[in-house]
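Peer 1: This is a predicted model, with the sequence first.
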Amino acid sequence: MKAQESVCLVHPEIKIKDIMSLYCTDKDLEQKIKNQSVYHFIGDHDQRKCFSVLMLVEVIKQVDKTLDVINLGAEDFIVYYKRKQEESKIFHYGKIVFVILVAFFGASFSIMTYNTDVGIEELFYNVYEMIMGQAPDGPNILHISYAAGLAIGIILFFNHAGKIKLNDDPTPFEVQMRLYERDVNDTLMINAGRKGEEADVDS
């Protein structure tokens, strides 16, 4: 068997097939095990529960005590229960617009403060005067090339331009989100273990 580190379900009844992959040479027995109930969330609010893989072994052994169970996945995992809700299109697109505005103005502010800190305007002024022999009277080729290079660099680094990805590698955002998700899950499992809230064979 192979359990994932975290699973999100939209129904309160947790069966083995919902939270792990399972292989058995006896297909009838495999289907019977997959349909075994593990836990049932009570209430209609969003919840989460930490489980030990030993609990799954116990559930499987209840079906057939002679089975040899080999775990190839996580030793502890979290199941999230999220109620299935229909989200209005206005609210959905409103969230998208909000994120776009925050990202745009946040990035703009960061770039402007960086340029101010390093004195980029003064640097361009001096470089232009050094090469052209006269002081610039406004935006010039250095500003244009810098702005274009900045945009191209951001697209190449983040590997994303609209719906187009430059290659199949995950973007830095995706990598950071997966790392954050893993850290959150690890923290929740450690806290559940310390508080005795983890569903285990002796709980």
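Peer 2: Yes, it's here. Quick caveat: nothing in here was measured; it's all calculated off a predicted structure.

Peer 1: all contacts plus neighbour counts: C-alpha atoms, from now on.
Peer 2: OK.

Peer 1: which is the next helix or strand following the helix or strand encompassing A107?
Peer 2: Here A107, judged by DSSP states H and E, is contained in helix 89-118. Counting by DSSP H and E, the next helix or strand C-terminal to helix 89-118 is helix 120-132.

Peer 1: Quick one: list the elements packing against the helix or strand following that following helix.
Peer 2: Remark: after helix 120-132, the chain's next helix or strand is helix 141-158, criterion DSSP H and E. Where contact means 3 or more Cα pairs under 8 Å, 6 or more residues apart in numbering; DSSP states H and E, helix 141-158 is packed against helix 120-132, helix 172-195.

Peer 1: mind checking the end-to-end distance for stretch 4-23?
Peer 2: End-to-end distance for stretch 4-23: 15 Å, by Cα to Cα, to the nearest Å.

Peer 1: same deal with stretch 164-173?
Peer 2: 15 Å.

Peer 1: okay, now the one to match up with it:
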Amino acid sequence: MELIYVRMRNRVHVKLNQEVKVKDVVKVIGPEDIVRKLEDITLLKVKKEDKNIIIIDLVQIIQEIGGMDAELEVQTFGPAQTIVEVVYEKRKFSFLFFIGVWMLLFIGTGITIMNYHVDVSMQEVHQKLFKLITGREDKSPLLIQIPYSIGLGLGMVLFFNHFFKKRFNEEPSPLEVEMFNYQQDLDQYVIMNENKESIRQIDDR
């Protein structure tokens, strides 16, 4: 009896009408000749009716392996499902849409920062700091306000660890960590609600 090891991938991207094979969703370790045969097994063909998400369960993989050779012993590890995401062709880039979104975010962020500064009386704080440093009173202490504004922008760039597509180091930013946690929760929700293997409908007639 031959022993093979199977590990499901977390998420894969496919295109419409693409044939999804075992090698696309599973990492198989074992005798080379058996692995090649297993990896070439077609699990499904992506159709328009599948929409965006398809869940492939470990049970399906084991059934396919058993159908090919019932003598194989399968050891599994890792996740029990793979999320197959159907990637459709992206629409053409709209420069006007980009400018509109950018303006909306820029103005919204600016208003948020200004409202925060009003709430904490930031102008009065700058005036008092200016008086402590120079001994003079000034209603618009630009000597403090200008460096503060530049530092605020630089601080945000360093905090998010990105300047456009430029990354300063390999450490993930807080936004990336939050997006990762959100994606994990979303994947778990999709698995629980889309996985037909885990849904049992009871007909109480």
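Peer 2: Arrived safely, thanks for sending. Note that the coordinates shown come from a computational prediction; the quantities given were computed from them, not determined experimentally.

Peer 1: TM between them?
Peer 2: Here the TM-score for the pair of chains, by TM-score structural alignment, normalised by the length of structure 1, is 0.82; 194 aligned residues with a Cα RMSD of 2.5 Å.

Peer 1: who wins for proximity to C24 of structure 1 among the helices and strands packed on helix 141-158 of structure 1?
Peer 2: helix 172-195 (28.6 Å; Cα to Cα).

Peer 1: contact partners of that closest one?
Peer 2: The contact list for helix 172-195 of structure 1 (Cα atoms under 8 Å, 6 or more residues apart in numbering) reads 5-6, 50, 76-78, 157-159, 198.

Peer 1: Please tabulate these in CSV, including the columns neighbour count and distance to R182 of structure 1.
Peer 2: Output for those, formatted as CSV (neighbours: other Cα atoms under 10 Å; distance: Cα to Cα, whole Å):
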residue, neighbour count, distance to R182 of structure 1
E5, 20, 8
S6, 19, 9
C50, 23, 14
D76, 23, 12
F77, 22, 11
I78, 21, 11
F157, 12, 23
F158, 15, 21
N159, 18, 22
E198, 22, 17
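
Peer 1: which of these sit farthest apart?
Peer 2: Checking the contacts of helix 172-195 of structure 1 with Cα to Cα, the most distant pair is F157 and E198, at 40.4 Å.

Peer 1: what angle do the helix holding A107 of structure 1 and helix 120-132 make?
Peer 2: For helix 89-118 of structure 1 against helix 120-132, the angle by axes from the mean of the first three to the mean of the last three Cα atoms, to 10 degrees is 60 degrees.

Peer 1: Could you check the angle helix 89-118 of structure 1 makes with helix 141-158?
Peer 2: Using the same axes, to 10 degrees: helix 89-118 of structure 1 against helix 141-158 is 130 degrees.

Peer 1: does I4 of structure 2 sit in a helix, a strand or a coil?
Peer 2: strand (DSSP: H, G, I helix; E, B strand; the rest coil).

Peer 1: what about it, distance to G78 of structure 2?
Peer 2: 14 Å.

Peer 1: Between the two, which is the more surrounded one?
Peer 2: The residue with more neighbours, out of I4 of structure 2 and G78, is I4; 16 against 10, by other Cα atoms under 10 Å.

Peer 1: was I right about the more buried one contacting E32?
Peer 2: No - applying Cα atoms under 8 Å, one finds I4 of structure 2 not in contact with E32, separated by 10.2 Å.

Peer 1: Could you pull out the residues contacting both of these two?
Peer 2: Going by Cα under 8 Å, 6+ apart, no residue sits against I4 of structure 2 while also sitting against E32.

Peer 1: And V74 of structure 2, which helix or strand is it part of?
Peer 2: Assigned by DSSP H and E, V74 of structure 2 falls in strand 73-77.

Peer 1: In structure 1, which residues correspond to that strand?
Peer 2: Counting by TM-score structural alignment, strand 73-77 of structure 2 falls onto residues 68-72 of structure 1.

Peer 1: any idea how far V102 of structure 1 is from the counterpart of T112 of structure 2 in structure 1?
Peer 2: In structure 1, the residue paired with T112 of structure 2 is S110, using TM-score structural alignment. To V102 of structure 1, S110 of structure 1 is 12 Å away according to Cα to Cα.

Peer 1: before we move on, back to that, what is the strand holding V74 of structure 2 packed up against?
Peer 2: Strand 73-77 of structure 2 packs on strand 3-8, going by 3+ Cα pairs under 8 Å, 6+ apart.
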